[in-house]
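> Sequence first, then the predicted structure:
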Amino acid sequence: MSTELLDVANLEKIVSAAVAAPSIHNTQPWRFRLATETMTLQIRAAADRGLRHIDPCGRALHLSVGCALFNVRLAVAHFGWEPVTRLLPRPDEPGLLATVRLGGTARFSPTPGLYDAVWRRHSSRFPFSARTLPTTLLHELAEAVHAEGAQLGYPDPEETDRLLRLTLEAERRTTADRDRAVESRRWVREPDAAALGIPPLAVGPQDYRDRLPVRDFEAHRHPATLTAQAFEQQPTIAVLSTPHDRRADWLRAGQALQHALLVATAAGVRASLLHQALEWPDLREQLAKPENGPVQAQMVIRLGYGPEGPASPRRTAAQALEEG
């Protein structure tokens, strides 16, 4: 397909796919611009939507942009072009996180079902069933992550309990930290005109049992609108990690995360992100076991079969796209 065939409708569809990606607290911290002379889509950080207290170094922002970048690559290939990707292409422009040039005809077709899954994927913070995930699917998820330069590990039940306790400890700290709690609460709200933040009902129900702290966004609950429900006794948890911990690694981790989430969605599996312990450096260090080598934990993912739950709103392509 010739790049001359990129019309406004296709461009908006590609950007809409990017905007459908998950982001920390649904801040959608990205901006897009098409450089028409080179047919290159630029992805920039929206610094005004960064989280100064929760994410001071911007790691979660880079992961969020990495998720959007994977969707761009997928959409570009879906429409028949080869996505030529560069991470951090201009050292003198730190806000330019990635570019995707629309190359010649795509050399291969995207995995069937992944593009359709872009529009159906969203986090489900509701209880999952006790149904076990197929081993073949767990392998597929690990392969998807590996294809993006990261790795996915599945802790045993004892290790899972340890990771969940770290999550609970992180929630307690955030609740006690006024700046972080206020910043978190600001993004759990009824969506405004820009469609940012997480609606209270999308946060999910609360689990009052002490054993299983799968209680996302504990620091900013809306108890008047949420009911207590028991979560699964033996959750399936995956830890996504990278060998290094540089900005490019964060972007690769985001692409790996989104690749895995779309594979899970295509298979009818729900997911939610347990990011709390990653927001505290000392707790983050404890997420990766020393015997696994010098790896850097980037995300903890809860997987299972269960209700879809409400989706958080997204900005439109027009709102996210800047003029070139």
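Received it, and whenever you're ready, just let me know what you need. Because the structure is predicted, anything quoted here is derived from the model rather than measured. Numbering: from 1, shown residues only.
> From now on I want contacts and neighbour counts done on CA atoms only, so please keep to that.
Noted.
> how far out from the middle of the chain is stretch 160-167?
How far stretch 160-167 lies from its chain's middle: 20 Å, per CA atoms, centre = their mean, to the nearest Å.
> Please work out which residues outside it touch it.
212-214, 235, 237, 274-277, 283, 287 (CA atoms under 8 Å, 6 or more residues apart in numbering).
> of all those, which two lie farthest apart?
235 and 283 (20.3 Å; CA to CA).
> Between these two, which has more neighbouring residues?
Counted by other CA atoms under 10 Å, residue 235 and residue 283 do not tie: residue 235 has more neighbours, with 22 against 17.
> I'd say the more buried one and residue 305 touch.
No: counting by CA atoms under 8 Å, residue 235 sits too far from residue 305 to count as a contact (10.4 Å).
> Make sure residue 306 is indeed in a helix.
No: with DSSP: H, G, I helix; E, B strand; the rest coil as the criterion, residue 306 is located in coil rather than a helix.
> Around it, count how many other residues there are.
Residue 306, neighbours per other CA under 10 Å, totals 18.
> these two touch, right, it and residue 130?
No: shown here, residue 306 and residue 130 do not form a contact pair, counting by CA under 8 Å, at 9.3 Å.
> any residues in contact with both of those two?
By CA under 8 Å, 6+ apart, no residue touches both residue 306 and residue 130.
> before we move on, back to that, okay, the contacts of stretch 160-167 in CSV with distance to residue 111 next?
Shown next, in CSV, are those (distance: CA to CA, whole Å):
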residue, distance to residue 111
212, 35
213, 35
214, 31
235, 28
237, 24
274, 27
275, 28
276, 31
277, 32
283, 36
287, 31
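> Rebuild the residues you listed as a markdown table, extending it with distance to residue 295 and secondary structure.
As requested, those are arranged in a markdown table below (distance: CA to CA, whole Å; DSSP: H, G, I helix; E, B strand; the rest coil):
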| residue | distance to residue 295 | secondary structure |
| --- | --- | --- |
| 212 | 26 | coil |
| 213 | 25 | coil |
| 214 | 24 | coil |
| 235 | 23 | coil |
| 237 | 17 | strand |
| 274 | 18 | coil |
| 275 | 17 | coil |
| 276 | 18 | helix |
| 277 | 16 | helix |
| 283 | 14 | helix |
| 287 | 10 | helix |
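> one more structure, for comparison:
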Amino acid sequence: MHNAQPWRFRYSRGNGTFRLYADFGRVIPHADPDARALHLGCGAALFNLRVAAADAGCHPQVALLPDPQDSTLLATVRLTAPTGGDVALALLYPAVHERHTSRYPFAPTEIRPNLRAALIEAARREGAMLDFPSAWHLRWIEELAEEAGARDLTDRDRDADLARWTRIGAAEADTATDGVPDYAFGPRKRGGRAPVRDFSGGRPTAGFGSTAFEDEPHLALLSTDGDGPRDWLCAGQAMERVLLLATLEGLATSFSTEALEWPDLRWPLRDPSSGAGYVQMMLRLGYGPKGPRTPRRPVREVLVTED
């Protein structure tokens, strides 16, 4: 969320094990008070580690929340020789460097049914459910996202969150190591029903116009059976697996989290006909610009190696 990068890794050479810690100093206090989104982000980083390990010829043995006394320790990953595990992981590795969030309009081109099925299966393999809502449910989701966006514009706490994690102007954007730089905001929405956050928060930004977005956006809801830290970590891994596969298949992707940030709007996002699961993320997928690369923290800030 907001490219906060709220993770820290420690690697022990002696036993070939990574430990993933949450950096709660990077939580977004008003939009993510229970650190749900923080856990999703860390889960995505964990999945990327698994992919990189598989690409390097190792098998990652993962244990989630291994120490009940330490809420900051989210996972351990022990690297062993390949044992016939998930061979599809290594195939996703090129997409780790190619995937960027795209906040631009997408073409009206349909996503073919077999690709949708593959994305649904990718989420299932990580213990989550991916649904592509249609008809009236899609309209309802769009209305909830619109309501959340309207609330954000007049909420001082959400505005403070945004100001903390956006980088406006060349002096900030060109030297940032985290947050969302203004060159990645994308254009302001002028028409269309695609849910798109205005990262400017109403603040003036030079050189950014407005344009029409999709009238029929391709939205997908990622859900889990439960709604605790373990479920959030599983959802983050499922989200990243879906995003990497989508990238390899030529799709551009982005997130819509505004409605998820308001408890009274998050609950009714679920399909009311089934009432199944807790929605953890809303994805927007389609064919269009891939989006620019956003900054990353230096490795020395997020990885410590010990004997």
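Yep, that arrived. In this text, all values refer to a predicted model and were calculated from it rather than measured experimentally.
> Find the residues that touch each one of residue 235 and residue 305 of structure 1.
Common neighbours of residue 235 of structure 1 and residue 305, counting by CA under 8 Å, 6+ apart, are residue 130.
> how about the helices in the stretch 201-307 of structure 2?
In the stretch 201-307 of structure 2, the helices defined using DSSP state H, counting those that start in this stretch lie at 229-248, 263-266, 299-302.
> Let me have these in JSON lines, extended by distance to residue 210 of structure 2.
Below are these laid out as JSON lines (distance: least, CA to CA, whole Å):
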{"stretch": "helix 229-248", "distance to residue 210 of structure 2": "26"}
{"stretch": "helix 263-266", "distance to residue 210 of structure 2": "27"}
{"stretch": "helix 299-302", "distance to residue 210 of structure 2": "36"}
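> With residue 78 of structure 1 as the reference, measure out to residue 223 of structure 1.
43 Å (CA to CA, to the nearest Å).
> Neighbour count: the two, which is higher?
Higher neighbour count among residue 223 of structure 1 and residue 78: residue 78, with 21 against 11, using other CA under 10 Å.
> how about the residue lying closest to the more buried one once chain neighbours are set aside, secondary structure?
In space, and not counting its chain neighbours, residue 78 of structure 1 is closest to residue 110: 6.6 Å by CA to CA, 6 or more residues apart in numbering. On the three-state scheme (three-state DSSP), residue 110 of structure 1 is labelled coil.
> Give the equivalent position in structure 2 for residue 110 of structure 1.
Structural correspondence for residue 110 of structure 1 with respect to structure 2 (TM-score structural alignment): residue 88.
> One more: residue 100 of structure 1?
Match for residue 100 of structure 1 (TM-score structural alignment): residue 77.
> which residues touch the closest residue in space to its match that isn't next to it in sequence?
Nearest residue to residue 77 of structure 2 in three dimensions, chain neighbours excluded: residue 62, at 4.6 Å (CA to CA, 6+ apart). Residues near residue 62 of structure 2 by CA under 8 Å, 6+ apart: 75-78.
> What of residue 195 of structure 2?
Counted by CA under 8 Å, 6+ apart, residue 195 of structure 2 has contacts 142, 145-146, 256.
> Residue 209 of structure 1 too?
By CA under 8 Å, 6+ apart, the residues touching residue 209 of structure 1 are residue 230.
> rerun that using 7 Å as the cut-off
With contacts defined as CA atoms under 7 Å, 6 or more residues apart in numbering, residue 209 of structure 1 has no neighbours.
> Under a three-state scheme, what state does it occupy?
Residue 209 of structure 1 - assigned by three-state DSSP - is coil.
> Please work out which of the helices of the stretch 201-307 of structure 2 is packed deepest.
helix 229-248 (a mean of 25; mean count of other CA atoms under 10 Å).
> and for that helix, what span of structure 1 is it aligned with?
Aligned by TM-score structural alignment, helix 229-248 of structure 2 corresponds to residues 247-266 of structure 1.
> roughly how far is the matching stretch from the heart of the chain?
7 Å.
> do stretch 214-233 of structure 1 as well
Distance, centroid of stretch 214-233 of structure 1 to centroid of chain: 20 Å (CA atoms, centre = their mean).
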